[in-house]
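# Give me a 3D structure for the following:
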Amino acid sequence: MDAKTRFAKRITSLPPYLFARIDEKKREALSRGVDLINLGIGDPDTPTLSPIVESAKIAVTRPEHHQYPSYEGMLSFRKAVADWYRRRFGVTLDPATEVVGLIGSKEGIGHLPLAFVDPGDVVLIPEPGYPVYHAGTLFAGGESYFMPILEQNGFMPDLDRIPEAVYRRTKIMFLNYPNNPTGALATDAFFEKAIGLAARYGFILAHDAAYSEIYYDGKAPKSFLSYPGAKEVGIEFHSLSKTYNMTGWRVGFAVGNPSVLSGLLKVKSNLDSGIFQALQEASITALELPDSDLDALRSLYQVRRDVLVPGLNRVGLRAFAPGASFYLWAAIPKGMTSEQASLALLEKTGIVATPGNGFGPSGEGYVRFALTVGPDRLKEAVERIRTQRLFGA
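Have a look, this model is predicted:
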C-alpha cells in the first residue's frame, strides 16, 4: 500500500471486527460442506412480525416518503416512541426534544463520542462488551478505560475500583443491561450509584438497552430512565432490531437528556440523512403492537434457553441462565482458551459460537451462544458436543 492509500491511524488501531472474523470461519466450514448450527451472531431466525411488514408495504407506495427524511425522525415516530416508553416503563418523554431516531442503535452509539469526546478525554467502557463502544471512542480520539464485568460481581463493573483521577477526565460512561454478552441484569443499587457518580463528576451516562424486551420468567427489566436523576445525566439507546425481529431494517432511537441528544443530532445531521420514512411508519406499527405479540417471541426464547442451559451444563460447560437477551454465556473448562473452545466447536461439531475474549480480555475463559435456532437444533448441538467429548463430559 502506498502513502496515498495508507489507512489512518484511527483505522489501524481498531481490532478486527469480531463478527467479520466469525463470518470468515463460517464460510470456510461451509465450503467444506459442514452442516453448521450457527449460534454465533445474534440475528433472529424468525421473520419480522407480519403487521410491521404489511405497514411497510403500504408506506413505501406513498410519494411523500420518497424524499429526504428529517434528521431527528418524524414527529409521529418520536411520539410513538414516547408513548411506548410511558406504557412499558412509566417514563415520560417529550417527543420534540427527548427522542431522536437512529439508523439502528449501533449508529447512535458510534456517533455519540464524536459529539462530546476530545483527545485526552476518557470513556468508561464495560468489558467484555459490545465492540462499538471502543470503536466510537477511538474515532473521536478519546481514551478507553475498560471496566471489567466479572462473574464474582454479578457481571457488573466495580465502580469503586475506578480511580477518582479517571472519573475527573471522563466524558461518557457506557453501560449495557440486559448485558451482551453475559445476559446479566443490573441491580437498582448499581444504577443508582452510576447515576450518582455521573452527577458528581459531570459525565454522560449512556445506557444501551437493546435487549430489554427479550426477558425470561416474566421478569421485565426496568429502563435506566426510570431511576431518579437519570434524565439529568444521560440517555438510553434502544433498537427495534431484536425486539421486533427487525435487524435488517436499521431502526433505533435514543431518548433522555435533551442537551445530550442535541449534540448527537449535530453529528448525525452532518453524516446521515435520517431513517427512510416508510420504515418509520412501519416502526410506529411495531411500537403500537399489543404486548401479547411480544409474549409469543419471549416464549420462543424461553423454550430455547431452557433447553440449552441444562444441556451445556451436562456436557462440561458451566452455562449461566440469562435474565434477559438471547445470549447465553458459558464458562469453559480450565486449560482451554476461548479461541480454542470456539475453534473446536466449529471444526469438530459444526457449531458456531463466539469466543468470549473477542469482547475483551475479561471474556477469556468463556464462550457466547446465541439462541437463534430452534430447540431441536439446540438439542442436536448438545448431542454433537457430548459425542465428541469436547469439554470432558
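# okay, CA-based contacts and neighbour counts for the rest of this
Fine.
# Which residue, other than its chain neighbours, is closest to Phe174?
Closest residue to Phe174 apart from its sequence neighbours, by C-alpha to C-alpha, 6 or more residues apart in numbering: Ala206 at 4.9 Å.
# And the strands in the stretch 51-200 of the chain, which stretches?
Along the stretch 51-200 of the chain, the segments classed as strands by DSSP state E, counting those that start in this stretch run 99-102, 122-127, 143-150, 156-157, 170-176.
# Quick one, which of those strands gets closest to Asp293.
Nearest to Asp293 among those is strand 99-102 (23.2 Å), distances taken as C-alpha to C-alpha.
# My reading is that Ala330 lies in a strand. Confirm?
Yes: assessed with DSSP: H, G, I helix; E, B strand; the rest coil, Ala330 lies in a strand.
# Is it in contact with Arg368, as I believe?
Yes: contact criterion C-alpha atoms under 8 Å: Ala330 and Arg368 qualify, at 6.3 Å.
# Name the SS class of the residue nearest to Phe174, please.
Ala206, by the three-state scheme (three-state DSSP), is strand.
# tell me the contacts of it?
172-175, 234-237 (C-alpha atoms under 8 Å, 6 or more residues apart in numbering).
# Another for comparison:
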Amino acid sequence: MHEKDLPKEVPGPIGPTETRSGFSIPVADRVLRLPPYLFARINKLLYEKRRAGADVIDLGMGNPSDPPQDIVIEKLAAAARDPDNHGYTESRGILNLRREVASKYFKQFGVRLDPESEIIVCLGSKDGFSHLCLALLGPGDTAVVPAPSYPPHVYAVILAGASTISLDVTKPDEFLSRLAFVCQNLFPRPKVVVVNFPHNPTTTVVEADFYHELVRLAKRYSFLVISDLAYADVTFDGYRAPSLLAVPGGRDVGVELTTMSKGYNMAGWRVGFCCGNAEMVRALATVKTYYDYGMFRAIQVAAIVALRHTDAAVEAQAREYQRRRDVLCEGLERLGWPIVRPKATMFVWAKIPEPWASQMSSFDFAMKLLKEADVAVSPGGGFGAAGEGYLRLALVENEHRLRQAVRQIGRCLGQAQNQPPARVAGT
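I've put the predicted structure just below:
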C-alpha cells in the first residue's frame, strides 16, 4: 500500500469543538477513537525550517520523486482532450484497464483472473483497503494487523467500527504460529487477517510457503485474508515478491491490493487495484458504488498504457531504488550503525545506534536529526510500540542527496565515517 500515511498538513487532535459562536460540533465516535497524529510535531518543524530557508533533506514520507514515463503523461494529455472521457465512469473501473491488470497478474505471477468478477479499480490501494474494511468489518468484529503497523492498516479497521490485534511480522514464521494461537484461544475468532509483504515499514519479506500456511490457517479457522502487495514492483538482489493469489486456495480466502504508485511513479494519480475472491471484490464494489463515481477516465486510459508498455521502466526504477539503498546503507554502516539491507520496498528500516537508543525515544531522535542535521526521517514509534527503537528512511532522494544526508547525520551525532561497518544479517 502505498504512502499517504504521512500527510504534510495535519489537523490537531479531534474532539467535541465549539465554533466562534459557541455552537458545539459533536463529531462521530469513530473519529474520537482516532489518536492525535503522531508525526505532527515533526511535520510542523519541517515546514517551519523550510519556510525559513533551510534545505531539509526529507527521507520521511515514501513519496516517489521521479515522474512517470513520457508515454504515460502524453496519453493522459491526449485522453483528457477527448470530450467522451469527462463523464462519470463505473466505480469498478473501465473493462480494458481491468483486463490489463489481469494480463499483468498472469505475466508476473502466473495467475489467471477474471476481469469481470475478480478485479476492481480503486482510487489508490489505500482507498481500496479502507472501503474493503467497511465492506467486511463492523462492531464486534476483530482484525489481525501487522506490527509495526502502516497506520491505515490499523485505523481503517477502527473507522469501520472493528477492533484490532497486532502481531509482530518481523519473523514471519512466528507471526503464523501466533496467529494460530490467537485463532485457537480468542472467541469470537478474528474475521480478517491483514498481511503486508514486502512490509512497510520494516521491509520484511516472505516466500510463497508463507502464503501456503496462511491459506491453510484461513480455511481451518474461517478468517478472510487481505494482502497488501504495494511493493511487489520494488524488489532487489533477485528477490521477487510472491502473490497470495498464486497459492492454491488463495482466491478462496482472500484478496490482494496492488498499486501503480511505486514502480510506475504514479503516486498522485491514485491508481490501485483489488483482486481475488469474487465475493470480497463484489462487497468492495457495493461500498464503492455508494462512495464514488469511479476514477477520471483519462487517468485509467493512461494507466492502461503504463501497464502495457512500461515494464522495462518499472524494472529500471527498482534498480534505481537498489542503488539508492546501497548508497544510504553503506553510508550508515560507515557511521557504525547496525543495518539490515532490505530486499524490497523504497525504505530502509534502521535500528537507532547506541548511545542514543538508550537515551531517547525514536521521536526525540528523529527530532534531533531534523533540528540539528536538517534531515527528516520517520520515527519507528510512529508505527506503533513494536517500531520503537528504529527509524524508517525513504529512498526518495537521489544518490548525491543521500550521501549529503549521511554526512549531515554524522556531523550531528559526532560520528566518523571511517568506522568498521556494522552489518546485520537480513531476511
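# circling back to that earlier point, can you tell me which of the strands of the stretch 51-200 of structure 1 is packed in deepest?
Highest mean neighbour count of these: strand 99-102, a mean of 28 (counted as mean count of other C-alpha atoms under 10 Å).
# And the contacts of Ala206 of structure 1, which is closest to Gly183 of structure 1?
Nearest to Gly183 of structure 1 among those: Leu175, at 13.2 Å, using C-alpha to C-alpha.
# Tell me who's in contact with that closest one.
In this structure, Leu175 of structure 1 makes contact with 125-126, 205-208, judged by C-alpha under 8 Å, 6+ apart.
# If we use 10 Å, what do you get?
The contact partners of Leu175 of structure 1, taken as C-alpha atoms under 10 Å, 6 or more residues apart in numbering, are 124-127, 129-130, 133, 147, 156-157, 186, 191, 194, 205-209, 224, 236.
# swap in Cys329 of structure 2?
Counting by C-alpha under 10 Å, 6+ apart, Cys329 of structure 2 touches 323, 335, 337-342, 348, 350, 402-403, 406, 421, 423.
# can you tell me which of these are in strands?
Among these, the residues falling in strands (DSSP state E) are 338-339, 348, 350, 423.
# Tell me the one among these nearest to Asp84 of structure 2.
Among these, and counting by C-alpha to C-alpha, the member closest to Asp84 of structure 2 is Val348, at 44.1 Å.
# Please say which position in structure 1 the closest one maps to.
In structure 1, Val348 of structure 2 lines up with Leu328, judged by TM-score structural alignment.
# What sits closest to its match if chain neighbours are left out?
Per C-alpha to C-alpha, 6+ apart, closest to Leu328 of structure 1 is Phe369, 5.1 Å.
# What of Gly129 of structure 1?
Spatial nearest neighbour of Gly129 of structure 1, chain neighbours left out: Phe359 (5.1 Å); criterion: C-alpha to C-alpha, 6+ apart.
# hmm, back to that, let's see if you can find the most crowded of the ones in strands among the contacts of Cys329 of structure 2.
With neighbours taken as other C-alpha atoms under 10 Å, the top of those is Val348, carrying 25 neighbours.
# Now for that residue: which residues touch it?
Neighbouring residues of Val348 of structure 2 by C-alpha under 10 Å, 6+ apart: 59, 200-203, 325, 328-329, 339-342, 391-395.
# Which positions in the lengthiest helix in structure 1 come out as buried?
Ranked by residue count under DSSP state H, the longest helix found in structure 1 is helix 291-314. Going by neighbour count (16 or more other C-alpha atoms under 10 Å), the buried part of helix 291-314 of structure 1 is 294, 297-302, 304-305, 307-313.
# And it against structure 2, how far off on average?
When structure 2 is superposed, helix 291-314 of structure 1 averages 1.3 Å from its matched positions, counting by mean C-alpha distance after the TM-score superposition for structure 1.
# and that helix, which stretch of structure 2?
On the basis of TM-score structural alignment, helix 291-314 of structure 1 is assigned to residues 311-334 in structure 2.
# Then stretch 69-86 of structure 1?
Aligning stretch 69-86 of structure 1 against structure 2 (TM-score structural alignment) gives residues 89-106.
# again, but for stretch 113-132 of structure 1
With TM-score structural alignment applied, stretch 113-132 of structure 1 matches the range 133-152 in structure 2.
# starting at the chain centroid, how far to the matching stretch?
Centroid separation for stretch 133-152 of structure 2 versus its chain: 15 Å, with C-alpha atoms, centre = their mean, to the nearest Å.
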